[in-house]
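Participant: This is a predicted model, with the sequence first.
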Amino acid sequence: MTRKTFVAGVGMVPFAKPGASESYEKMGAAATRLALADAGIGYGAVEEAYAGYIYGDTCSGQRALYEVGLTGIPIFNVNNACSTGSNAIYLARRAIETGVADVVLAVGFEQMNPGALGAVFRDRPKSTERFEDSARDILGASDIPTAIRLFGGAGFDHMKRHGTPLESFAKIRAKASRHAARNPLAVFRKEVTAEEVMADQVIWPGVMTRLMACPPTCGAAAAVLCSEDAAKKFGLDTRVWIAGQAMTTDTADTFESQDMRRVVGYGMAQRAAEQLYHATGIGPDDVDVVELHDCFAHNELIIYEALGLCPEGGAQKFIDDGDNTYGGRYVVNPSGGLLSKGHPIGATGLAQCVELTQQLRGTADARQVEGARVALQHNVGVGGACVVTMYRN
């Protein structure tokens, strides 16, 4: 038996560049307090908590939440690459739907260092080793940093298959900046044009400029989820609920297809979306607003197609027609996305939840998508894991 799960409260601290934020436990505690205040409930009512982060020592979740209260509840630490925040939501929802708990907290935070992502433990095999090997087999050897290599390679694959011009990625980045200009919590709020993106520092000739990549970011976000029973007991907000979620990992085609799009999660996203649409009876045509994982402009483009927002090979037209922004078919990443809002890895999935909850409540201020009733969230991590979530009003 399953029970309905509501998003009773959300909270998020302003994202910041590395070195400009508070430490992780302060950010995590602050986001949690904001979510509890938004829900109108005390920490003492929370029965379980799931804390997501990837750059931190064991029990960092306890370190952050002990700042809020010492209630003895189960606190689980979650680490699943860049999809960590959504995995925390996934586990919190399951606890409610299966009757284990009635009020559950999901929180994500990250205190990052400047520069490209790198391995922390250098005395053992990397978790991304097979993905890097596949990229080398497909693209050849290179000293380009791993994340740029993987996601830039996926965009390069799309360019070769479908004739997609580099300008399409520049238009995505420009769109992200226009959206982020309306978001006071985004780390980069300066608007840039597609021409400025194209003219920026080249980090992979013909494939990527610096502005097409998201920045390392520090931040935290949280959500309070509850059952219908808890909502009645505490008088909690029931305007937004989770209609369904799907979580997938890699299959053999990731490594056997010789397709860089699949190496970075196209197949995972496609399968998760299909599972979600089937389970909820809600298809992409029903969706109003989308927050998806645009760690690079290249990934946003290929995920349009993986989620069925446009046909395979149709992303360039989708972008040129303005169907990814206000006035078009969907508004994608009204928050500014990872490209402009920022990507504090453990917090990213929770920040997407914050944005979509505000959109469905009609409280997103200058970012508000008119008449938003159905919201879709996509969060992926190479390694790999993908979570796709449907929210309803």
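Facilitator: The structure has been received and is ready for your questions.
Participant: Please count neighbours and contacts with C-alpha atoms only from this point.
Facilitator: OK.
Participant: In stretch 222-241, which of the residues would be classed as buried?
Facilitator: Neighbour-count burial for stretch 222-241 flags 222-228, 230-231, 236-238, 240-241 (criterion: 16 or more other C-alpha atoms under 10 Å).
Participant: tell me how far that stretch is from the chain's mean position?
Facilitator: 23 Å (C-alpha atoms, centre = their mean, to the nearest Å).
Participant: and it, how far apart are its ends?
Facilitator: 15 Å (C-alpha to C-alpha, to the nearest Å).
Participant: ok so, going back, now the two most distant members of the buried residues of stretch 222-241.
Facilitator: Ala222 and Glu228 (19.7 Å; C-alpha to C-alpha).
Participant: the strands in the stretch 151-300 of the chain, which residues?
Facilitator: Taking DSSP state E, counting those that start in this stretch, the strands of the stretch 151-300 of the chain run over residues 202-204, 208-209, 219-226, 241-248, 289-291.
Participant: which stretch among those comes nearest Leu139?
Facilitator: Using C-alpha to C-alpha, the strands of the stretch 151-300 of the chain put strand 202-204 closest to Leu139, at 12.7 Å.
Participant: What are the buried residues along the closest one?
Facilitator: For strand 202-204, using 16+ other C-alpha under 10 Å, the buried residues are Ile203.
Participant: Give me the helices and strands touching it, please.
Facilitator: Contacts defined by 3 or more C-alpha pairs under 8 Å, 6 or more residues apart in numbering; DSSP states H and E place strand 202-204 against strand 208-209.
Participant: contact partners of the strand it packs on?
Facilitator: Gly152, Leu166, Val197, Met198, Ala199, Asp200, Gln201, Val202, Ile203 (C-alpha atoms under 8 Å, 6 or more residues apart in numbering).
Participant: Next up, a structure to set beside the first:
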Amino acid sequence: MSEKVIIGGVGMIPFAKPGASASYTDMGAEAVRRALADAGIGYELVQQAYAGYVYGDSTCGQTALYEVGLTGIPIVNVNNNCSTGSTALYLARQAVALGDADCVLALGFEQMQAGALKSHWDDRPPTRARFQPILKKLTEDVTDIPQALRSFGGAGREHMQRYGTRMETFAAIRAKASRHAANNPLALFRNVLTTEDVMNDKVMWPGVMTRLMACPPTCGAAAALIVSERFARKHNLRSDVVIVAQSMTTDPVESFDPPSMISYVGGHMARAAAQQVYERAGVGPQDIDVCELHDCFAQNELLSYEALGFCPTGEGEKFVMDGDNTYGGKVVTNPSGGLLSKGHPLGATGLAQCYELTHQLRGTADKRQVEGARLALQHNLGLGGACVVTLYGKN
């Protein structure tokens, strides 16, 4: 038996640059308070909580949530790299769908450090250690750039080599993100850029990437209250947004064999998760009105168009050039400005995507509103790996 799963409330704080934010305890607690206020209920009604973060000690979730209340509920700490926030959402959704609880909180926060992502452990094997020779072999001509840039830049270069995609297309994706972010008061970077501005920025990988094509590290928090239909009815919560279908995948054999950078950065995980969601919901990619996807790099946004089925493989550039990724096109992609404009506080990103899509389906996204939006897709990717795809709909 599966219960209908409703987004009862969402909350998000503006993201900030590392060193300029409040502590994770304050950020996490504030996001929860905003979600509770949005729902119109108190913390005492929350029955379970899943708290996501990547860079923090054990039980940081309790530390943040204790600032909101001490109610003795189960609090589970979640870490799934960049898909952490949506993994917390996945677990909260499961609890409600299976009837284990009627009101579950999903929280994501991150207090990031400046600079490229790095491991904080040097006395044990890194994640994906078994498969790093693939990365080193396929990008052996570049060894002096951070691993994330090397991974996603390498995937973008592979697409360029296979299909003739131009670097300017990735720049156009970044410029599109800036136009969308200009209408989002919660986006950190709201200045409008042109394709030429992006192309003329500092070169990180000649012929492949400039600095503006990479999302910056930021600090922030977001939260969502996941409730059953009976709970929403009993407490007079709005119930106009539901989770229609959701899937989480990890790496199949094809992620690494045959060796491919596009596969290495999650192409197969994303494709499988999207297909599972479409099948469970009885819809197709052509039915999606709006999407928040994991644009950690402009290159990955283009790869994700193809993995999610928005366009055929190899036609990501045409999708961009035809304007099908923005207002008036096929799928308005990242109306929030995405990670490229908000930044990427790892634990918070997935729930920030949930926040945006909830407002899109409510019709409360103000100048960002996608007219007539009824189905919204979320794609959140973490290398290591996990990919969560969530389909939201109007109830």
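Facilitator: Perfect, thanks for sending it. Since the structure is predicted, the reported quantities are computational estimates derived from the model, not experimental observations.
Participant: quick one on the thing from earlier: would you list the strands of the stretch 151-300 of the first structure in JSON lines and tack on distance to Leu360 of the first structure?
Facilitator: As requested, those are exported to JSON lines (distance: least, C-alpha to C-alpha, whole Å):
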{"stretch": "strand 202-204", "distance to Leu360 of the first structure": "38"}
{"stretch": "strand 208-209", "distance to Leu360 of the first structure": "34"}
{"stretch": "strand 219-226", "distance to Leu360 of the first structure": "15"}
{"stretch": "strand 241-248", "distance to Leu360 of the first structure": "10"}
{"stretch": "strand 289-291", "distance to Leu360 of the first structure": "9"}
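Participant: and of the ones you listed, who's closest to Pro14 of the first structure?
Facilitator: strand 219-226 (6.7 Å).
Participant: Would you mind getting the average deviation of that closest one from the second structure?
Facilitator: For strand 219-226 of the first structure, the mean deviation from the second structure after alignment is 0.3 Å (mean C-alpha distance after the TM-score superposition for the first structure).
Participant: which residue ranges form the helices in the stretch 51-200 of the first structure?
Facilitator: Taking DSSP state H, counting those that start in this stretch as the criterion, the stretch 51-200 of the first structure carries its helices at 60-65, 84-97, 129-139, 146-162, 166-180, 194-198.
Participant: so of those helices, which one's packed in deepest?
Facilitator: helix 84-97 (a mean of 27; mean count of other C-alpha atoms under 10 Å).
Participant: Pull the contacting residues for Leu225 of the second structure.
Facilitator: Taking C-alpha under 8 Å, 6+ apart as the definition, contacts of Leu225 of the second structure comprise Ile7, Gly8, Gly9, Val10, Ala35, Leu36, Ala39, Cys103, Val104, Leu105, Ala106.
Participant: Mean deviation, the helix or strand encompassing the second one versus the first structure?
Facilitator: Spelled out, it's Gly8 of the second structure. Applying DSSP states H and E as the criterion places Gly8 of the second structure in strand 5-12. Superposed on the first structure, strand 5-12 of the second structure shows a mean distance to its aligned partners of 0.3 Å (mean C-alpha distance after the TM-score superposition for the first structure).
Participant: now that strand against strand 220-228, angle please.
Facilitator: Put simply, strand 5-12 of the second structure runs at 160 degrees to strand 220-228, going by axes from the mean of the first three to the mean of the last three C-alpha atoms, to 10 degrees.
Participant: who touches strand 5-12 of the second structure?
Facilitator: Contacts of strand 5-12 of the second structure (C-alpha under 8 Å, 6+ apart): 31-39, 93, 96-97, 221-229, 232, 237-244, 352, 354-355, 358.
Participant: Please apply the same query to stretch 211-220 of the second structure.
Facilitator: 13-18, 21, 24, 27-28, 109-116, 149, 170-171, 174, 198, 201-204, 295-299, 339-345, 348.
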